[in-house]
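In: Sequence isn't available, so here's the structure alone:
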């Protein structure tokens, strides 16, 4: 009999076997993901791809390698919006970009970019600040399918109204419609917003530093990780940032997530924006 919510011990064993199969068969380690969140997603995948049994899903994982992209898509959390949490993007516009303007070349790493909504939001901020031509955005995600959708830059048109409100609340002084075309119930973002964006697959669990950057964004991803993996990610971001570089986390992250690391000082802790300091060089938190 397969494990069910009414049989938590057996279901826990099945989940452990699924995680082990994913690690040994495909090299993806979900062992440090928050257990409750991971269990919910694996349960849903078991319903979507089988008879609801995690053990049956594990069997397919082992014997059907072509299923992996779909599983990674389901295990990731690709939900987002353009200019999600407008106050954060307003702070980036007003407090961070003016300081990044001092660099001759600006590199930004968006880790866990999902379907790309926040990547294109960044591109618009840079465009309106006159910085996009000397900027490069690296947008990474675990899921190849999510990256494919992000590259397309095509979204349901019904999102446009809310996204337009977000854009204006984030300090936009044009119309969001200037950046997309609409047809057949879809909106397609202008190709010019993609000209300095590179999409690439990257695992925060297993892979090393992706690039050297002045700004790293990883919003509402760490909440799905256990504390040791959160600390690993913060170390990755620290090692990616130049001294004085900025880190932007999601509003759902613990407010002390980066402050607990000695290498970050808050710029605006309520908005989860931090700046890298170098304690070895005698820098101190403000």
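Out: On my side now, so go ahead. This is a predicted model, so every value here is computed, not measured.

In: going forward, measure contacts between C-alpha atoms and count neighbours the same way
Out: Fine.

In: in the stretch 151-286 of the chain, which spans are helices?
Out: 160-169, 227-240 (DSSP state H, counting those that start in this stretch).

In: List the buried residues in the first one.
Out: For helix 160-169, the buried set under the neighbour-count rule, 16 or more other Cα atoms under 10 Å, comprises 160, 163, 164, 165, 166, 167, 168, 169.

In: same thing with stretch 48-62?
Out: Neighbour count says stretch 48-62 has 49, 52, 53, 54, 55, 56, 57, 58, 60, 61, 62 buried, by 16+ other Cα under 10 Å.

In: Tell me the one of these nearest residue 106?
Out: residue 61 (40.6 Å; Cα to Cα).

In: which ones are touching residue 175?
Out: 164, 168 (Cα atoms under 8 Å, 6 or more residues apart in numbering).

In: what's the distance between it and residue 163?
Out: 11 Å (Cα to Cα, to the nearest Å).

In: for residue 31, same thing?
Out: From residue 31 to residue 163 the distance is 35 Å (Cα to Cα).

In: ok, residue 147 - how many residues close by?
Out: Other residues near residue 147 come to 24 when the count uses other Cα atoms under 10 Å.

In: contacting residues around the strand or helix carrying it?
Out: Assessed by DSSP states H and E, residue 147 sits inside helix 144-152. Helix 144-152 has contacts (Cα under 8 Å, 6+ apart) with 69-70, 72-73, 78, 113-117, 140-141, 188, 194, 199-201.

In: Please compare the first structure with the one that follows:
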């Protein structure tokens, strides 16, 4: 009978080889991701691809480059929804938008945009605040497949009722239905909402500063990273922001143990909104 400790140690070794293989073959570095989260996602990828072991999965991806896009999509895309955490969007509208309105042009970086729900949510509130036409949103993600879905702006219609409630809780002033067309079992958001959006691939683990931004949103991404990687990414965000610029991270995330925290002032603890200190 195989010792469970031996099996765990073997899986751990297989995971190390998997991470090394993806980095060396395709340039995707998952070494800084939370070990427990990455293990769960790789196990799910085994089931998805029908491979019995991580070693078999590694072999498949090394010799089938056409499958790597699908694999990266499964490994990297977090769950999201329109106007997720309404109190965060309300805080952005009430505490950040009035200060952004002083700029003649506004750069916003939505890092880890996944399927685009937060991009569209933000765009709607910017439209209602009269700021959208002077804003440019850079929506980035590691997954090309996720970016393609984000560009489509198509989501299940069954989510519309809950999304409409969250929209109003976020400070929305109209009806969410004003911004989409329903057909069959899906809703398609108005393409005008991405007329000021640039979608691009960007890897937070290995890439550098993407743009000079007045506002950066990176919500529910850092929780999948180890502490050293979180610190690196937060430092990059500080470097990306103009002085006095804003950063919004996930409600389950914080800067408590990051060295970059010295560069930020907390604006709203519940919404996890920070402002880059002018003197840094």
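Out: It's in. Note that the structure is a prediction, hence the values are computed from the model and not measured.

In: quick one on the thing from earlier: quick check: the farthest pair among the buried residues of stretch 48-62 of the first structure?
Out: 52 and 62 (16.7 Å).

In: could you point out the longest helix in the first structure?
Out: Scanning the first structure for the helix with the most residues, using DSSP state H, yields helix 8-26.

In: That helix against the second structure, how far on average?
Out: Here the mean offset of helix 8-26 of the first structure against the second structure after fitting is 0.4 Å, by mean Cα distance after the TM-score superposition for the first structure.

In: With the second structure overlaid, how far apart is stretch 227-240 of the first structure on average?
Out: Overlaying the second structure shows stretch 227-240 of the first structure at a mean distance of 0.6 Å from the equivalent residues (mean Cα distance after the TM-score superposition for the first structure).

In: which of the residues in that stretch are buried?
Out: 229, 230, 231, 233, 234, 236, 237, 238, 239, 240.

In: gap between the closest residue to the fifth one other than its chain neighbours and residue 275 of the first structure?
Out: For residue 234 of the first structure, ignoring the flanking residues on the chain, the nearest one in space by Cα to Cα, 6 or more residues apart in numbering is residue 258 at 6.9 Å. Per Cα to Cα, residue 258 of the first structure is found 9 Å from residue 275 of the first structure.

In: rewinding a little: ok, average deviation of the helix holding residue 147 of the first structure from the second structure?
Out: Mean deviation of helix 144-152 of the first structure relative to the second structure after superposition (mean Cα distance after the TM-score superposition for the first structure): 0.2 Å.

In: Pick out the residue closest to the middle of the first structure.
Out: The centroid of the first structure falls nearest to residue 112 when counting by Cα atoms, centre = their mean (2.3 Å).

In: what's the nearest residue to that one if we skip its chain neighbours?
Out: residue 141 (4.5 Å).

In: residue contacts, the one you found?
Out: 111, 112, 113, 114, 147, 200, 201, 202, 203.

In: surely the last one meets residue 142?
Out: Read it as residue 203 of the first structure. Yes - using Cα atoms under 8 Å, residue 203 of the first structure is in contact with residue 142, at 5.2 Å.

In: More neighbours: which of these two?
Out: A direct count of neighbours by other Cα under 10 Å for residue 203 of the first structure and residue 142 places residue 142 higher, at 24 against 16.

In: Tell me which residues touch the more buried one, please.
Out: For residue 142 of the first structure, the contacting residues are 72, 76, 112, 201, 202, 203, 204, by Cα under 8 Å, 6+ apart.

In: could you check the angle helix 227-240 makes with the lengthiest strand in the second structure?
Out: Across the second structure, the longest stretch assigned as strand under DSSP state E is strand 241-249. Relative orientation of strand 241-249 of the second structure versus helix 227-240 (axes from the mean of the first three to the mean of the last three Cα atoms, to 10 degrees): 140 degrees.

In: Now find how far off-centre strand 241-249 of the second structure is within its chain.
Out: In terms of Cα atoms, centre = their mean, to the nearest Å, the gap separating the centre of strand 241-249 of the second structure from the centre of its chain is 16 Å.

In: Give me the contact list for it.
Out: With Cα under 8 Å, 6+ apart as the test, strand 241-249 of the second structure has contacts from 96, 212-220, 237, 271-280.

In: Could you list which of these belong to strands?
Out: Per DSSP E, these map to strands at 213, 214, 215, 216, 217, 218, 273, 274, 275, 276.

In: Columns distance to residue 153 of the second structure on top of those residues, output as CSV?
Out: Formatted as CSV, those follow (distance: Cα to Cα, whole Å):
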residue, distance to residue 153 of the second structure
213, 24
214, 25
215, 22
216, 21
217, 19
218, 19
273, 26
274, 29
275, 30
276, 32
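
In: From those residues, keep the buried residues only.
Out: 213, 214, 215, 216, 217, 218, 273, 274, 275, 276.

In: ok, residue 23 of the second structure - contacts?
Out: Residue 23 of the second structure is in contact with 29, 30, counting by Cα under 8 Å, 6+ apart.

In: what do we get in the first structure for it?
Out: Under the alignment defined by TM-score structural alignment, residue 23 of the second structure corresponds to residue 23 in the first structure.

In: what about its match, distance to residue 72 of the first structure?
Out: 12 Å.

In: What angle do strand 213-218 and the helix or strand encompassing residue 138 of the first structure make with each other?
Out: According to DSSP H and E, residue 138 of the first structure maps onto strand 135-141. Going by the same axes, to 10 degrees, strand 135-141 of the first structure is angled at 30 degrees with respect to strand 213-218.

In: Check how far strand 135-141 of the first structure sits from its aligned residues in the second structure, on average.
Out: In the superposition against the second structure, strand 135-141 of the first structure averages 0.3 Å from its aligned positions (mean Cα distance after the TM-score superposition for the first structure).
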